[in-house]
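>>> here you go, sequence then predicted model.
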Amino acid sequence: MGNNGRTGHAYRKLIAAVKARPDGWVCNRCGGSIDPGLRNPHPQSWSLDHLVPLDHGGPLLDPSNAAAAHLTCNSKHGNSIKKKIIASQVW
């Protein structure tokens, strides 16, 4: 599959589902808001980030493996796995 399934109906449905989440317009990499008016290839535009990269066996269409990211933030990390940051209570 040359395009890795990234152009089909199921992939577009995943993108729509991620954008509809409460955090669908917040970059999971930097925490900044993503402007819905910006379009690819703008560096701060919305992109779909696979939390476990496809190269590492992450599922392409699993919503739990998908999050929003700025295009630049997503490109910058490449195929590295995001380390989950767990917020602790305020001391």
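That came through fine.

>>> when you work out contacts or count neighbours from here on, use the C-alpha atoms and nothing else.
Noted.

>>> residues near the residue nearest to residue 46 when sequence neighbours are not counted, how many?
Excluding its sequence neighbours, the residue lying closest to residue 46 (C-alpha to C-alpha, 6 or more residues apart in numbering) is residue 70, at 5.1 Å. Counted with other C-alpha atoms under 10 Å, the neighbours of residue 70 add up to 28.

>>> ok, structure two:
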Amino acid sequence: MVTSTELREMLRRIEAFIGITDERMEDPTLVDFLTQIVTLRLDAEKTKSEINSYRNDIDERMAEDLNFREATTLQLEGLHKENENLRA
């Protein structure tokens, strides 16, 4: 999550990059533009966090699937050996 200090720093860098003056800050179009930039940044952070969460879920499910397959393989091998012993 982005802190207010980080947001202020981002805004300061944007202002410096664009060359914003107090006079320009009174322009509602510029304020709207800067608000949209900050909103996009926050949305990107949220999306990144959600993607990481989905990746973790997928990794956990893949591990569960692998464990299930290994357990099933061991059971089948045991049944195969038991079947061979019964035939002998």
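Looks like it came in fine. The structure presented is a predicted model; accordingly, all values stated were derived computationally and were not measured.

>>> once they're superposed, tell me the TM-score.
Here the superposed chains carry a TM-score of 0.30, computed using TM-score structural alignment, normalised by the length of structure 2; 44 aligned residues with a C-alpha RMSD of 4.0 Å.

>>> still on that earlier bit, my guess is the residue nearest to residue 46 of structure 1 contacts residue 47. True?
Yes. Using C-alpha atoms under 8 Å, residue 70 of structure 1 is in contact with residue 47, at 5.8 Å.

>>> scan structure 2 for its longest helix.
Longest helix in structure 2 by number of residues (criterion: DSSP state H): helix 28-87.

>>> now that one, how far from the centre of its chain.
Averaged C-alpha coordinates place helix 28-87 of structure 2 at 11 Å from its chain's average position (C-alpha atoms, centre = their mean, to the nearest Å).

>>> which strands or helices does it pack on?
helix 4-18 (3 or more C-alpha pairs under 8 Å, 6 or more residues apart in numbering; DSSP states H and E).

>>> with that, I have no additional questions.
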